[in-house]
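Enquirer: No letters, just coordinates:
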């Protein structure tokens, strides 16, 4: 057993006076600490906390990385003409689609690589490392001198952000109380669109040759993304390791100290006493878990949940990567738009407002109903947009996109929420990475390539209806994902992660 409640408070006060000594001690002993079977109430203590300033720090420190991803994708979409021009890299529309596919391929590779490292070495080490990889990639992209170098840097940048999805989603879900987990996860994933709006508006002055030389403007767009990344890195230093990860990996004392410190901060803000934790869990500690055990867990123990996640990720990945990666190119090629920043900013704001407005319903109405509704409704609306595509102007196409993706945004975000909460804790980051990589490889790589080819083929005739087939495919995949969720969805709202999926270490302790 771990410390009793009364002993925890004393331990926390002592920890404040000898924090440096403790950290030195933990650094020297954490890798050699003996593994035991322990009983702990750490998950219940985290889940029963009221919302506090500390939780907002977690949201800012971890969640704002999605703003970076939105910034990256939007900048590339808006820079299509600049990169294709004489002051750019001489790319074609098909090359722009290829660059998007290379970026997504890097994201898949980074997710798989860093996902398994996150489960093995901890959330904090990896969400620092993956952000550093992103920063290096996006800065180096600004110095692109030829298409091959540009593709390589897009791959590296994608690696960093793909790794972020696994590391950050794991940490967020393990630190946020159960009753807020759905709305916060969807809001954080939806913050991607704040970056998209910012990126769209940022390109307006930077791509104005009267303000910034043409050869320099598009390069500054990439370099300025690193500024936001450095700010996030500064905040992220204060985010602790996941206490859930710590006690499973033989570092229960460190887990206790972190949770006690969080409790004291919450009490200082709200006053009064916290409710007593209502559950505990017994686990057999472990250092690592084999990939074979992960595979058995995902495919043998949870086959229905595996099918659910694949359907959700493939649908949303194709929809977003196909439509949004090439939206700017579509406006410029067929509808005579020179500056796409305002159009994409409006589209992005609608996406964020959708996540903000619909996110709380995933905790109140429930996961299954909301996932099914957002996927099916957005798919039907996209199919309608494809049918009337030939009659749309730049503004009406943007309006259609705003309506479709107001609904789709919450649904797409729920894919990450679902994968991060319905599998055992020891497999969480790798499961997120796996479904992200497979879904994105099927939908996210094929989507930009298909749309790039469709745009290039239809541009010779100037007939925008030539790209409608891409809309129909995206609509079918989204509707299919919603139907799958109706039958295979998991009602995880307001439930502890350990209740939704029993940790493998708890299974080992019970069987032992």
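Expert: Great, that's in hand. Source: prediction; values computed, not measured.
Enquirer: only C-alpha atoms for contact and neighbour calcs from this point on.
Expert: Noted.
Enquirer: so where does the residue nearest the centre of the chain fall, helix or strand?
Expert: By CA atoms, centre = their mean, the chain has its centre lying nearest to residue 165, at 4.2 Å. Per DSSP states H and E: residue 165 is located in helix 147-175.
Enquirer: and if you look at residue 67?
Expert: helix 65-78.
Enquirer: The helix holding residue 165 versus helix 65-78: what angle between them?
Expert: Angle of helix 147-175 versus helix 65-78, following axes from the mean of the first three to the mean of the last three CA atoms, to 10 degrees, is 150 degrees.
Enquirer: tell me which residues in helix 147-175 are buried?
Expert: With burial defined by 16 or more other CA atoms under 10 Å, the residues of helix 147-175 counted as buried are 147, 150-175.
Enquirer: same check, this time on stretch 427-443
Expert: For stretch 427-443, the neighbour count (16+ other CA under 10 Å) marks 427-443 as buried.
Enquirer: one more structure, for comparison:
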């Protein structure tokens, strides 16, 4: 898989798997942009500014739990089975959100929607990294994770007509927005059905015949698409196949064999989770409460597009300049700029604050996307999905739940106390400190994974394993895999 040239088949994988981040961006933006529409008792749900932050925190909590729950199932039952199930969970929960009749129902649906998206992160990142050639893995992963912002921009623009009382009744506009997210998910499900299971996962779990057939089919399609013969395989590895691998073995591997990589991933995820979830979940509320903006969709759309451009422009540099330098640079630069913004908050208008956000998050979006890339490639294949889920859950719980709650409380206190926008600067300072800290950790503990196969970055747990099988494990004969 690593030696294959880029082809139309790889684009199918990108579209089928990568578009889930568009859904996530759509979800987050709808909540952020429609905070004003959800607050009235008659047409909305009677939510306060704190409730808006709480809704964001509940969504993130669901994503954390969903990532852990579905992540371990992904390593156990396969990538494809789980990325179909998790998309189904998201779709049903989004439809139910559109029928919310009170805050409790709304919060419960936000939790379930988050659970589906969290499970997607684990299943999708695992599948992408195992199907994309090593030469392109960094830029593809960063760009795909950055596509979150395509959904964010689309969601922001979508809310403009849906929140216009001259276009649609305000009691129905926000409900339609959630329903349209489900329609997009169904379209993605149709494409995703054609994405195969990871041959790496199949082989390690004793299903080598299926894996070999998938690889032959992919090689034939790629050769046909490119019109060129494929060169021979130059790397081999011998593994001992097992149907199941215990959680105890996985935990022991992550925390004792790779402790520095564990610290690295936690630092990256906590920093980006606080920065994004704190700033973006409440940005619409910030513009409305402090700057009198009634249609925040335009501002959020511009902000979102700058994030996607950052991931596209800077993504290839993770494969050329390298993971360590780019992670350090993007985290530190965005953190320093955010701190400067916090110091000068009183001087901004809605336009200038949005433009400053565009500059900050141009760098931050590439770094945040690369956090998922790092977690998915620096640990053994058998632990990949669960590691992504673990770091996403821990980092996001620390930054993504606390962030929206803190910003929601700061905004509410500032408005009731008659204070200005500078009252929320504390959230900016915390986010800046966490981002700079993550960048410094990457400088010292980062892994130079560019241009390397996944197996050379972290050898599979089953590689060249001549020891007797551990208790409860189904041992198979050692097999060479190319």
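Expert: Noted; the coordinates are in hand. What you see is a predicted model; the values in this text were computed from it and never measured.
Enquirer: Quick one: distance of the helix holding residue 67 of structure 1 to the chain centre.
Expert: 13 Å (CA atoms, centre = their mean, to the nearest Å).
Enquirer: Pull up the aligned stretch in structure 2 for that helix.
Expert: Using TM-score structural alignment, the residues of structure 2 aligned to helix 65-78 of structure 1 are 20-33.
Enquirer: Report the mean deviation for the matching stretch after fitting onto structure 1.
Expert: For stretch 20-33 of structure 2, the mean deviation from structure 1 after alignment is 0.2 Å (mean CA distance after the TM-score superposition for structure 1).
Enquirer: quick one: contacts of that stretch?
Expert: Stretch 20-33 of structure 2 has contacts (CA atoms under 8 Å, 6 or more residues apart in numbering) with 52, 56, 117, 120, 144-156, 159, 177-178, 181, 184-185, 188, 280-285, 296-297, 300.
Enquirer: Tell me the secondary structure at the counterpart of residue 492 of structure 1 in structure 2.
Expert: Using TM-score structural alignment, the equivalent of residue 492 of structure 1 in structure 2 is residue 449. Look at residue 449 of structure 2: counting by DSSP: H, G, I helix; E, B strand; the rest coil, its state is coil.
Enquirer: Can you give me the neighbour number for residue 296 of structure 2?
Expert: Neighbours of residue 296 of structure 2 under the rule other CA atoms under 10 Å: 25.
Enquirer: what comes up buried for stretch 24-41 of structure 2?
Expert: Quick answer for stretch 24-41 of structure 2 (16+ other CA under 10 Å): 24-39.
Enquirer: mind listing the helices in the stretch 151-300 of structure 1 by residue range?
Expert: With helices called from DSSP state H, counting those that start in this stretch, the stretch 151-300 of structure 1 shows them at 181-190, 192-206, 214-236, 243-248, 252-270, 291-295.
Enquirer: For residue 253 of structure 2, give me its contacts.
Expert: By CA under 8 Å, 6+ apart, residue 253 of structure 2 lies in contact with nothing.
Enquirer: quick one: the strands in the stretch 351-482 of structure 2?
Expert: 475-481 (DSSP state E, counting those that start in this stretch).
Enquirer: mind listing the helices in it by residue range?
Expert: Going by DSSP H, counting those that start in this stretch, the stretch 351-482 of structure 2 shows helices at 384-396, 402-416, 425-445, 454-457.
Enquirer: Stretch 57-68 of structure 2 maps to which residues in structure 1?
Expert: Matched against structure 1 by TM-score structural alignment, stretch 57-68 of structure 2 falls on residues 101-112.
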